[in-house]
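Participant: Next input, structure requested:
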Amino acid sequence: MTRQSSHTALLWIVAVGFFMQALDTTIVNTALPSIARSLGAQPLAMQSIVVAYTLTMALLTPASGWLADRFGTRRVYFVAILVFVVGSLCCASAHSLNQLVVARVLQGIGGSMLLPIGRLAVLRSVTGEAYVSALAVISIAGQVGPILGPTLGGWFVESISWHWIFLINVPIGALGLAAVHRYLPDDAIADSPPFDFVGGGLLSLCMVAFSVALDSPVEEHRAAVAAGLFVISALAALAYIPHARRRRNPLFQLALFREPNFSVGLIGNLVCRIGSSAVPFLLPLLMQLELGYSPLHSGLMMLPAAFAGTVAKGWIAPLVKRYGYDTFLLVNTILVGASIVGFAAFSPGTPLVLEIAILAVFGACNSMQFAAMNSVTLKGLSIRDAGSGNSLFSMVQMLAIGLGVSIGGGLVQVFDGRFGSAALGFKLSFVCVGLITLASALVFRRLDASPRPAQSAAAVR
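Facilitator: Model (predicted):
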């Protein structure tokens, strides 16, 4: 096989892994009401299967680079796909909500390594300007997944059963396993530094405690438990600081935060994504439970947002070049937040054209928001800090998705219990998560605008 053919095969393998991970993040949402009925659970209680998946990915993403160095990208990527497929089979076989949550954790273990190790494999095999083109090819798979996910999930639910939203990963994964065994290089590094298990444990404790506190049922006697978990989360984060100062090779260097735009971008990403990540979870539930849409119909309604997001990616470079990251993110964040608030207007009497317009605006602005936030957060890091910074950034992205789902679902339950109306609960929840996104505009005002970028980054969502 020629070198060019080997590179092409590698890109296809990584793209398939990225596609599986991106598809699985979105395909579940339109099937949640059907899964809830099948398992005898409340639809809003299904947020735990989304949070379990994204939180697991957030916890394990930092270890992916070390695993690839220690055991080689071929072995680790093979195991990642295998675990993801086994987890998918367990999801399809679940007979209760608790079983499905455990299966989603197993699926998240495999999914956490697909994208970062795939990127690393490409980086080690493709150099120079070809690397940017290679990342662009991989990013297409990440765009196709969210486009197909909601519609495919709705079609499976109506035509076959919800189990097929997980079983679809089996044939794709089988092809991936065969291709990985044949084409990926065995590139283990014998003298790789030891992994920072203490640092990883502290950050994991911080994220898990914070997420569980937010996901706790809204009951008076649980308030003390939630408060205790928030305290544990804060103490774990604070304990990491002296640990990182003492250790020679900590999980994340504290020097990362000396780059001002990295700190601002990380906080802005977390706040902004909490709001925007609640939308893919809440919208299908609103459409099916309150507007009377079928699963397929609600999946099709997500297409305007997906297509608009794909088209808008081409607008980022000229807009950022003309206005700079600070002005662009300030204005675009306001548009994203306003469009999320606009979802509160969805009702049985809302014109279809208006719904599509709001969805398209959200999809376009949200897509540009992610790409711009990715770029401004990472572009100022040195080559030495880029890998560690990207790993921390990826972890925060996945954490924000889980937090968005927990907060969005929790708000609906709070407002429903307070006012006795699920429809009003959805409306007020969209207003609240939209305001959370708008609040991130205040964070982006602190960006260092000089010097202005010459071009937009090629960051992959």
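Participant: make it CA atoms for all contacts and neighbour counts henceforth
Facilitator: OK.
Participant: show me where the stretch 1-150 of the chain has strands.
Facilitator: Using DSSP state E, counting those that start in this stretch, the stretch 1-150 of the chain contains no strands.
Participant: Can you show me the helices along it?
Facilitator: Across the stretch 1-150 of the chain, reading from the start of the chain, the helices by DSSP state H, counting those that start in this stretch fall at 3-27, 32-39, 47-71, 73-92, 97-125, 129-159.
Participant: got a markdown table for these, with mean neighbour count and distance to Ser233 too?
Facilitator: Conversion of the helices of the stretch 1-150 of the chain to a markdown table gives the following (neighbours: other Cα atoms under 10 Å; distance: least, Cα to Cα, whole Å):
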| stretch | mean neighbour count | distance to Ser233 |
| --- | --- | --- |
| helix 3-27 | 21 | 26 |
| helix 32-39 | 19 | 30 |
| helix 47-71 | 23 | 14 |
| helix 73-92 | 23 | 28 |
| helix 97-125 | 23 | 21 |
| helix 129-159 | 20 | 32 |
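Participant: among those helices, which is nearest Ala179?
Facilitator: helix 3-27 (6.7 Å; Cα to Cα).
Participant: rewinding a little: could the helices of the stretch 1-150 of the chain go into TSV alongside distance to Thr333?
Facilitator: As requested, the helices of the stretch 1-150 of the chain are arranged in TSV below (distance: least, Cα to Cα, whole Å):
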stretch	distance to Thr333
helix 3-27	22
helix 32-39	29
helix 47-71	23
helix 73-92	34
helix 97-125	26
helix 129-159	21
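Participant: Another sequence for comparison is provided below:
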Amino acid sequence: MITVDTEDPGTKEGVTMSAPRRNTKFLMFMIHVNYAIYGMSSHLQGGAFPFVSKKLGVDPTTWGYLQTTIAIAQLAGCPIFGRFGDLYGSRAAMTLTFVGMMVENLLVVMSFSGGIPLLFISRAPMLFIHPMTAFQMAASDLSDEKSRADALAKLNIVSTAGRILGPTIAGWLVEQYGESFTCLVAASMSGLCVALVWGFIPASTKLVDEETAETSSQKKTSLFDYREILRLLRIPVVAEILGIKMFCSVAFFLLNSMMPIIQMEVFKMSPQEYGYFGTYLGIVYLICFSCVSPLTKRFSDINVMRISEIFVTIGDFGLALSNNYWQAGLAFLPRCFGDGILATMINSGLSKGVSAQDTGGVMGLSLSAGHVPHMITPPIAAYLFETFGYRAIGVSCFAINSAMTVYLLRRKDAPST
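Facilitator: Model (predicted):
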């Protein structure tokens, strides 16, 4: 461990950092560059995967099982991955994620010869793919409490920039060169991220004073120590915010797990139209993340959460009434706006509720809280879609978010206080 004097206003003097001397602004820049490339890479594969599945004869029910497989892998890996980041640092966590993405893309390409079973196997690397945990941990480590929500929002902005370009490029690549080539391009971009991480990201981004560093090194526990996870869950603020996220995620995954099927089967979108729609949603998210900083400066955390949840509820109501993708696009405006802001406020509140040494663990728990519903909802969504039509999914999401809106309106202060 070495002592680093930094002139950045967001850090304290006499900071201990387990890495060579780095400028905080440069670190944030490189984190943003890698996260933007990740956003583009993930949406390249995301744009190709539904069409790979369709060519292999995947029906809505099997698609639901695929989504459940993803949720199980992510749920199993999230808490351990967060602990991995806390113990071994951001560089190791980011490297593990991007190597997992490379393997995942290559397995998708191989599924054309291996069929649906290999398509399921291609979801296994998701056990190690948790870029959001790794990057949010790094951003939380390099920001103070007052600027935490803004730092996380900026991280989402650069990821959304990749999301805007990714679906459009994916749609064009799929139509011109096929799904396999698109996945190979995504794999090569993940390889580029590995090189950038090893070239510019220090072993650890955590900034702590020397006394805290010595104490934490003495208490360093096993990667699989479940008591550390239980310790975080016993913190009242963490438990309540995770509960809010889990409840909201039920509605989110009810719709999102079936959205590719709805777009292809109900709205009859071509690969390029599918890509354009994804780009449109990316632009909406980009706008919403840009609003986080002015909203948090003007309103309290609880009021920002209330406003965002009201927008999500309005969007779900509009989706239940949509007859084509133009109407669905209008309904997604308030839904994406509210969802993006609420997710940022939840992660900000979680990071404020724990010490700097636990940011990776709590971010891993945050994603786990989302993946529990993700594991359960796809078969339910597939049943609703095949039995009652896609409107039933919109109505269900509207009912769930209406209940959460009432809860937040009745609460007097923010969970993070």
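Participant: TM-score for this pair?
Facilitator: TM-score for the superposed pair, counting by TM-score structural alignment, normalised by the length of structure 2: 0.76. Supporting figures: 385 aligned residues with a Cα RMSD of 3.8 Å.
Participant: just to revisit the earlier point, so which of the helices of the stretch 1-150 of structure 1 comes closest to Leu270 of structure 1?
Facilitator: Checking the helices of the stretch 1-150 of structure 1 against Leu270 of structure 1 by Cα to Cα gives helix 47-71 as the closest, at 12.6 Å.
Participant: got the angle for that closest one vs helix 73-92?
Facilitator: 160 degrees (axes from the mean of the first three to the mean of the last three Cα atoms, to 10 degrees).
Participant: sorry, back to before: tell me which of the helices of the stretch 1-150 of structure 1 sits nearest to Leu214 of structure 1.
Facilitator: The nearest among those, by Cα to Cα, is helix 47-71 at 10.9 Å.
Participant: what's the angle from the closest one to helix 3-27?
Facilitator: What separates the directions of helix 47-71 of structure 1 and helix 3-27 is an angle of 160 degrees, with the same axes, to 10 degrees.
Participant: post-alignment, helix 47-71 of structure 1 versus structure 2, mean distance?
Facilitator: In the superposition against structure 2, helix 47-71 of structure 1 averages 3.2 Å from its aligned positions (mean Cα distance after the TM-score superposition for structure 1).
Participant: which residue is nearest the centroid of structure 2?
Facilitator: The C-alpha lying nearest the average C-alpha coordinate of structure 2 belongs to Met132 (Cα atoms, centre = their mean; 4.9 Å).
Participant: Of the helices of the stretch 1-150 of structure 1, which is nearest Leu442 of structure 1?
Facilitator: In this view, these are compared for proximity to Leu442 of structure 1 by Cα to Cα, and helix 47-71 is the closest at 25.5 Å.
Participant: For that closest one, name the packing helices and strands.
Facilitator: Counting by 3 or more Cα pairs under 8 Å, 6 or more residues apart in numbering; DSSP states H and E, the packing neighbours recorded for helix 47-71 of structure 1 are helix 73-92, helix 97-125, helix 197-215, helix 383-419.
Participant: quick one, which of the helices of the stretch 1-150 of structure 1 is nearest to Tyr325 of structure 1?
Facilitator: Distances from Tyr325 of structure 1 to each of these were compared using Cα to Cα; the shortest belongs to helix 129-159, at 20.9 Å.
Participant: Past that closest one, which element shows up next along the chain?
Facilitator: helix 164-167 (DSSP states H and E).
Participant: how close does that following helix sit to structure 2?
Facilitator: Once fitted to structure 2, helix 164-167 of structure 1 is off its aligned match by 3.1 Å on average (mean Cα distance after the TM-score superposition for structure 1).
Participant: Provide the contact partners of that helix at residue level.
Facilitator: Asp24, Ile27, Val28, Ser88, Leu89, Cys91, Ala92, Leu152, Gly153, Phe156, Val157 (Cα atoms under 8 Å, 6 or more residues apart in numbering).
Participant: Closest one of these to Val102 of structure 1?
Facilitator: If you rank the contacts of helix 164-167 of structure 1 by distance to Val102 of structure 1 using Cα to Cα, Cys91 comes first, at 8.4 Å.
Participant: So what does the closest one match up with in structure 2?
Facilitator: Alignment of Cys91 of structure 1 against structure 2 is given by TM-score structural alignment, with Val108 as its counterpart.
Participant: How about the contacts made by its match?
Facilitator: Here Val108 of structure 2 is in contact with Phe49, Leu118, Leu119, Ser122, Ser180, Cys183 (criterion: Cα under 8 Å, 6+ apart).
Participant: Apply 10 Å and report the result again.
Facilitator: Shown in contact with Val108 of structure 2 (Cα atoms under 10 Å, 6 or more residues apart in numbering): 45, 48-49, 52-53, 114-115, 118-123, 179-180, 183-184.
Participant: now Val353 of structure 1
Facilitator: By Cα under 10 Å, 6+ apart, the contact set of Val353 of structure 1 is Leu359.
Participant: didn't the residue nearest to the centre of structure 2 look like it was pressed against Ser140?
Facilitator: No: counting by Cα atoms under 10 Å, Met132 of structure 2 sits too far from Ser140 to count as a contact (11.7 Å).
Participant: For Pro453 of structure 1, which non-adjacent residue is spatially closest?
Facilitator: Spatial nearest neighbour of Pro453 of structure 1, excluding adjacent residues (Cα to Cα, 6 or more residues apart in numbering): Lys321 at 6.3 Å.
Participant: Against Ser133 of structure 1, how distant is that neighbour?
Facilitator: Using Cα to Cα, to the nearest Å, one gets 20 Å for the distance from Lys321 of structure 1 to Ser133 of structure 1.
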